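Student: predicted model, plus sequence, below.
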Amino acid sequence: MAGVPEMFHDDWKDFFEASYDGIIIADELGRIVYMNRAAERLEEVDKEYILGRRAADLLEEGIYEASVTVKVFRSNQKETIMQFKGGRQLVITGVPVFKGRKIKWVYINERDVTELVQVKRDKMAVMKQLEKYKKELERMKKRNGEENVLISNSHKMQENIDLLQRIAPSEVSVLIIGESGVGKDVFANWIHEHSLRKDKPFIKIDCGALSESLLESELFGYEKGAFTGASQKGKVGLAEAADQGTLFLDEIGEMPLNLQTKLLRLVQDNTFLPVGGVEEKKVNIRIIAATNKELEDMVEKKLFREDLYYRLNVVPVKLPPLRERKEDIFDFIQLFLKRYNDKHGYRKTISQEAVNGLYRYSWPGNVRELSNIMERLVVVTPKSEIDLADVVQAIPNYGESGIKTIFEQSDSYLCAMDAFENEYLKTRMSGCRTIKEMSESLGLSESTLKRKLRKHNLRFTSRVKNDFGGQS
């Protein structure tokens, strides 16, 4: 069988002419001695005008803007250049073929990458758009979750929600007042998300979580070398980071008096002086503040600046505690049950008795406590259905809180005792499987227990486990 060179000796030009890529060959003097049809097409020239001419001359005459052949002869190695011809983008590679130490031939390959580059650009554009959609979807999910929290059957809360919808698009300062856990940060973020600054930063700082010196440097930033241990590059403060957006000052009642003067300037003029700085900085921010304290009392006691209070308190929003909006508890239970089922991959349900038990609790920690308890119930409860016994176990002070609520709501001694007996029987009933078991645990006869259950319209449901692990 003949060797490969012998086989293809007469056909190499046919192979080159069949190539989709442009192929050019230059000799040892840099003269173009071969150009296939694809190269003519890509360079938009007549090869008869090119053949026999030196690449350096074509470059000098301006026929070529750049010449890979010239570069190869200069470097004695493989070279690649990028060129634009007739609206097409070409990648041109020149490979030297040596005879001894001298270049004998230069093999040049021209590839049209216009479509490939466009596909890459389109892909990048699509990825960028997908990232934009992803962020928007995350924002929508977050917004939907927060708007669910804002849905309320309470008249007091509905008034607040109506107020928020009116003030959100404005630039007015807002002071959110309420106990810890009522959702002040959720409402602050809701205002930002429904304002004209929604696409700009929302920056939160907890004024009660930092020492005075650290709070000042975090809020206003500092210049390099401002104090011992300071970064030599300085630091941008949160007020500057919030430029064009919203600055949320949580627990504003905890801010030291010394810093209140500096904050007043920021609120009034949108200007501040970084720690160790000599030049003021100006920002464009909207300020929302929140507190669980009575700022008016603090003003009277000289613990809070009066002028700062009035600057912050342009529109006050007072959020009632959960115990004063109990009609919302049922919706919150369903909201958090779904949220934590989705988060942890469960499909837990909750019994009506457990819902009633959660409703009767006084919720000193407000919505935050309810959210935490619901997550605990979803994760810890071994059964598929959360019942009253799980609720009592999940809330350590459930009984104490329940008793306190009964005493507060009862008008007379007899009513209080009657309500207490009702709650007591419900709690003990959830931990027993039979009437007999419950009567023995309480030290009552079965007839007495049955009479008391009938009095409170409580029906005992037997939950004895059968041989298959179910309940009968």
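Tutor: Thanks, I have it.

Student: hey, let's count contacts and neighbours off CA atoms from now on
Tutor: Fine.

Student: for the biggest helix by length in the chain, which positions count as buried?
Tutor: For the chain, the helix with the greatest residue count under DSSP state H is helix 114-150. Buried residues in helix 114-150, counting neighbours by 16 or more other Cα atoms under 10 Å, are found at 143, 146-147, 149-150.

Student: off-centre distance for it?
Tutor: 13 Å (Cα atoms, centre = their mean, to the nearest Å).

Student: by contact count, what packs against that helix?
Tutor: Packing partners of helix 114-150 (3 or more Cα pairs under 8 Å, 6 or more residues apart in numbering; DSSP states H and E): strand 88-99, helix 184-193.

Student: before we go on, here's another structure to hold up against the first:
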Amino acid sequence: MSPFDAALPSTEDLFSVIEAIHDNVAIVDHNGVMRWVSSCFERNYGISRDRIIGRTTYELEAEKVFSPSVAALVLKTRRVVTLTEATRSGQYNIVTGVPIYDDDGDVSFVVSYSVDMRYSRRLHEEYQKISALVSPNAPQTSGGLPFSGTMRAIAATIEKLAKVNTTVLITGESGVGKNVVARLVHHLSDRTNGPLVEINCAGIPAPLLESELFGYEAGAFTGASQKGKEGRIALADKGTLFLDEIGELPLRLQSKLLQVIQEKQIVKLGGIKPVSIDFRLVAATNQDLEALVEKKRFRSDLFFRLNVLPLWIPPLRERREEIVPLCLSILEEMNAKYGTEKVFSEEVKRHLAAYSWPGNIRELRNVIERLVIVSSGGVIKTDELPEHMFRHQENPESPIGKSLPDALETLERRMILEAYKGCGTTTGVAKALGISQPTAARKIAKYKNEASGEG
């Protein structure tokens, strides 16, 4: 058995992965018979599995369970189809059907997945909010949400990075939203009309990762498709390739990736002919790549190639003024998702603001979704918070015992240094905090000297 075969997940594992995806997934055979649907499909289409599986997509289309049928169109055209469908419940979805071919080139199955258009609209609205945030004329709040000086400086930096066609390295703890930043870089760039191809280097077994990235020719190894496969890098042509968890990339593949970056060409596994490729690379990691370089676990030449435009995203505990507004925004989203009207008690808000959030925004979203589901009344109370939150409370520096001028200077020092850390230029700090560039330069010099013990 080859390493490729050994790394292949079982059918049971594959279906478990599909069930974890919050999209509506269905599998239809070559005769149009529904063979499998996800639990999410059941919920969103309002029809149980036993009333779907075994029936044809044509019958369900005639009954207006969904209309039109993307699977029927895929079977007819033998190609990928994306369309807008209506459901019997009055919901509209964006649905894509993908043909799966057998060894003879015939369509054996169609896999379809769909997303509620309301969710797509929310994504668009979030994009509009962030676009407004990074605008030079953006107000102090965007979409009703206040942002810290650090994040406003970072947002301004993202806009600049997006316009320059070179590599971006995004760093920060797990859960801070590095993938969101990567997508924003793509959508604000000149490549926005091209593909954005994402791959998590830690999420794919090493024996499979090479073929996923570089693709392979027909019969390149045992278990390879007789049609060959296009790699993710090639699919990013004229667009953006986002490599998340780049620190997990094996050394051998680091060398191959470096060669692709330098030569702008790619060779499939089992192939000999290089193909020119034009893509922008955005990478992200929660690891210290410089430390990995010192330990010989990451190539220094690749690190220097990646670190052209570094961008650090601070953890949530370092931008506490955003925590409660973020919680309220996510609560509104979860209320819409579950059809509830929950609110936080004032005591709960204080606990949310004081918690250290080691998992950052990802953890925050999970906690709030859990609270919406398990809370018994309309008001979410303190005794419904997860127990671990009470063991990891942090008390931000208190102004009690300080004079007002000293307290104000403490706050100013923190805002100035955070903004400078996020932006890196006096002009960026001035723009983010709404002060003049000379004032920003003077205060940065003052507080940096204090921090180093000078002056």
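Tutor: Done, it's in. Quantities reported herein were computed from a predicted structural model and do not represent experimental measurements.

Student: spatially nearest residue to the counterpart of Arg365 of the second structure in the first structure (excluding sequence neighbours)?
Tutor: Under the alignment by TM-score structural alignment, Arg365 of the second structure pairs with Ser371 in the first structure. Leaving aside its chain neighbours, Ser371 of the first structure sits nearest to Phe336 (6.1 Å; criterion: Cα to Cα, 6 or more residues apart in numbering).

Student: next, the buried residues of the helix or strand hosting the one you found.
Tutor: Here Phe336 of the first structure sits within helix 329-344, counting by DSSP states H and E. For helix 329-344 of the first structure, a neighbour-count test (16+ other Cα under 10 Å) marks 329, 331-333, 335-341 as buried.

Student: from Leu188 of the second structure, how far off is Lys268 of the second structure?
Tutor: 31 Å (Cα to Cα, to the nearest Å).

Student: how about the contacts made by Ser148 of the second structure?
Tutor: Ser148 of the second structure is in contact with 319, 321-322, counting by Cα atoms under 8 Å, 6 or more residues apart in numbering.

Student: going through the residues you listed, which ones are buried?
Tutor: For these, buried by 16+ other Cα under 10 Å: 319, 322.

Student: Pro195 of the second structure maps to what in the first structure?
Tutor: Using TM-score structural alignment, Pro195 of the second structure pairs with Pro201 in the first structure.

Student: what span of the second structure is the particular helix or strand that has Thr448 of the first structure in it aligned with?
Tutor: Per DSSP H and E: Thr448 of the first structure is located in helix 446-455. Aligned by TM-score structural alignment, helix 446-455 of the first structure falls on no residue of the second structure.

Student: now that helix: buried residues?
Tutor: By 16+ other Cα under 10 Å, the buried positions in helix 446-455 of the first structure come out as 449-450, 453.

Student: which one in the first structure is aligned with Lys163 of the second structure?
Tutor: So Lys163 of the second structure corresponds to Pro169, using TM-score structural alignment.

Student: could I get the full set of strands for the stretch 251-400 of the second structure?
Tutor: Per DSSP state E, counting those that start in this stretch, the stretch 251-400 of the second structure carries strands over the ranges 265-266, 275-276, 279-285, 309-312, 343-344, 379-380.

Student: can you list contacts of the last one?
Tutor: Residues outside strand 379-380 of the second structure that contact it (Cα under 8 Å, 6+ apart) are 342-345, 348, 371-372.

Student: and the third one, by the same measure?
Tutor: Strand 279-285 of the second structure is contacted by residues 165-172, 178-179, 182, 233, 236-247, 306 when judged by Cα under 8 Å, 6+ apart.

Student: 7 Å - rerun?
Tutor: With contacts defined as Cα atoms under 7 Å, 6 or more residues apart in numbering, strand 279-285 of the second structure is touched by 165-172, 178, 182, 236-247.

Student: show me how to select, in PyMOL, the buried members of those.
Tutor: In PyMOL, a selection of the buried entries from those looks like this (16+ other Cα under 10 Å):
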select buried, resi 167+168+169+170+171+172+178+182+236+237+238+239+240+241+242+243+244+245+246+247
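
Student: okay, and which of the contacts of strand 279-285 of the second structure map to strands?
Tutor: 168-171, 239-244 (DSSP state E).

Student: dump the residues you listed to CSV, plus distance to Ala206 of the second structure.
Tutor: Shown next, in CSV, are these (distance: Cα to Cα, whole Å):
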residue, distance to Ala206 of the second structure
Val168, 24
Leu169, 22
Ile170, 23
Thr171, 22
Gly239, 25
Thr240, 22
Leu241, 19
Phe242, 18
Leu243, 14
Asp244, 15
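
Student: of all these, which comes closest to Ser276 of the second structure?
Tutor: Distance ranking of those against Ser276 of the second structure, using Cα to Cα, places Gly239 first at 13.6 Å.

Student: that older thread, pull the most distant pair out of the ones in strands among the contacts of strand 279-285 of the second structure.
Tutor: Thr171 and Gly239 (21.4 Å).

Student: between the contacts of Ser148 of the second structure, which is nearest Lys256 of the second structure?
Tutor: Using Cα to Cα, those come closest to Lys256 of the second structure at Arg319, 38.5 Å.

Student: identify the residues contacting the closest one.
Tutor: Ser148.

Student: burial count for Arg286 of the first structure?
Tutor: 22 (other Cα atoms under 10 Å).

Student: so how far is Glu248 of the second structure from the corresponding residue of the second structure for it?
Tutor: Counting by TM-score structural alignment, Arg286 of the first structure lines up with Arg280 in the second structure. Separation of Arg280 of the second structure from Glu248 of the second structure (Cα to Cα): 20 Å.

Student: do the same with Ala71 of the second structure
Tutor: In terms of Cα to Cα, Ala71 of the second structure sits 37 Å off from Glu248 of the second structure.

Student: Glu198 of the second structure belongs to a helix, doesn't it?
Tutor: No - applying DSSP: H, G, I helix; E, B strand; the rest coil, one finds Glu198 of the second structure to be strand, outside a helix.
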